[in-house]
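# fold the stuff below for me.
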Amino acid sequence: MAERQQHDPQHATDPQLQSPSKDDMISYVMALEAALLPCLPARELQAIDRSPHPSHQIDVERHARDFMEAAKKLQLYFISLQREDQPTKAETLRKEIAAMEEELKVKTELIKKQERLIEGWRA
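Modelled structure (predicted):
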């Protein structure tokens, strides 16, 4: 599952996920996956080897499928939490506009200062 997520093109190009904490989130999901994997019922996994009954195979497949569905839900939940933490487009634009306005103010003051120097030299 972790390999699929790392190589999934949707995750690679999604700008919402391109943040410093993306690697942290992936590591959390991988750790969770590693922690949950032993929870698969070992007795039923071993039953395949010992039993000729196809129902045992079906039980193991069902448990494995249920486990993978639960892991995927957890993964999507963590990814949605990460997306909630990121600023919206409007917030990002407001910050950029504020930075540009501050830069404009500084440059305007610098221009006025230079104009006064030039006027002083002419006089």
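# when you work out contacts or count neighbours from here on, use the C-alpha atoms and nothing else.
Fine.
# can you show me the helices along the protein?
Residue ranges of the helices in the chain, as given by DSSP state H, are 2-7, 9-13, 22-36, 42-50, 54-85, 89-122.
# starting at the chain centroid, how far to the shortest one?
Just to be clear, that refers to helix 9-13. Centroid separation for helix 9-13 versus its chain: 10 Å, with C-alpha atoms, centre = their mean, to the nearest Å.
# another one to check against the first:
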Amino acid sequence: MVTKASQPAPGFNRELTEIIHRFCQALEKAGIHCQQILLYGSQRSGKAREGSDIDLIVVSPDWARYGWRERLELLGITAARILEPIQAQGFTPDEIAQRDISPFWQYILDHEATIVSSAF
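As a prediction, the model looks like this:
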């Protein structure tokens, strides 16, 4: 799990909070408990424009039973079900702690992502 202190994201607002909450509720129905949610990309930096997607990292031990493709498929289907432009990636807390992820995602976690929720 990511434990760095974080400042509120510049673009973070009530509407974004509600979208993320609905996304987590939909993931819960699919059997994925959202242990932690991180925001990155244009929504985090405050540079989002109309039509910008919402880039999220969903941390959950429940991802352990899924392969990478299955995770992306479940995340994409869940975003489509709530009709929101979410692009998400899923990792387990152990994958993050052991740095068992690609250098790209490690960089995002270390430098670009902001914790927006520790369990919805």
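# where does the TM-score land?
TM-score for the superposed pair, counting by TM-score structural alignment, normalised by the length of structure 2: 0.27. Supporting figures: 53 aligned residues with a C-alpha RMSD of 4.6 Å.
# quick one on the thing from earlier: any chance of JSON lines for the helices of structure 1, columns mean neighbour count?
JSON lines is the format used below for the helices of structure 1 (neighbours: other C-alpha atoms under 10 Å):
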{"stretch": "helix 2-7", "mean neighbour count": "12"}
{"stretch": "helix 9-13", "mean neighbour count": "12"}
{"stretch": "helix 22-36", "mean neighbour count": "15"}
{"stretch": "helix 42-50", "mean neighbour count": "13"}
{"stretch": "helix 54-85", "mean neighbour count": "14"}
{"stretch": "helix 89-122", "mean neighbour count": "11"}
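# who are the contact partners of the closest residue to Asp59 of structure 1 other than its chain neighbours?
Distance criterion C-alpha to C-alpha, 6 or more residues apart in numbering; nearest residue to Asp59 of structure 1, sequence neighbours excluded, is Glu44 at 7.3 Å. Glu44 of structure 1 is in contact with 56, 59-60, counting by C-alpha atoms under 8 Å, 6 or more residues apart in numbering.
# where does Arg44 of structure 2 land in three-state SS?
helix (DSSP: H, G, I helix; E, B strand; the rest coil).
# wouldn't it be in contact with Ile115 here?
No. Contact criterion C-alpha atoms under 8 Å: Arg44 of structure 2 and Ile115 do not qualify, at 10.0 Å.
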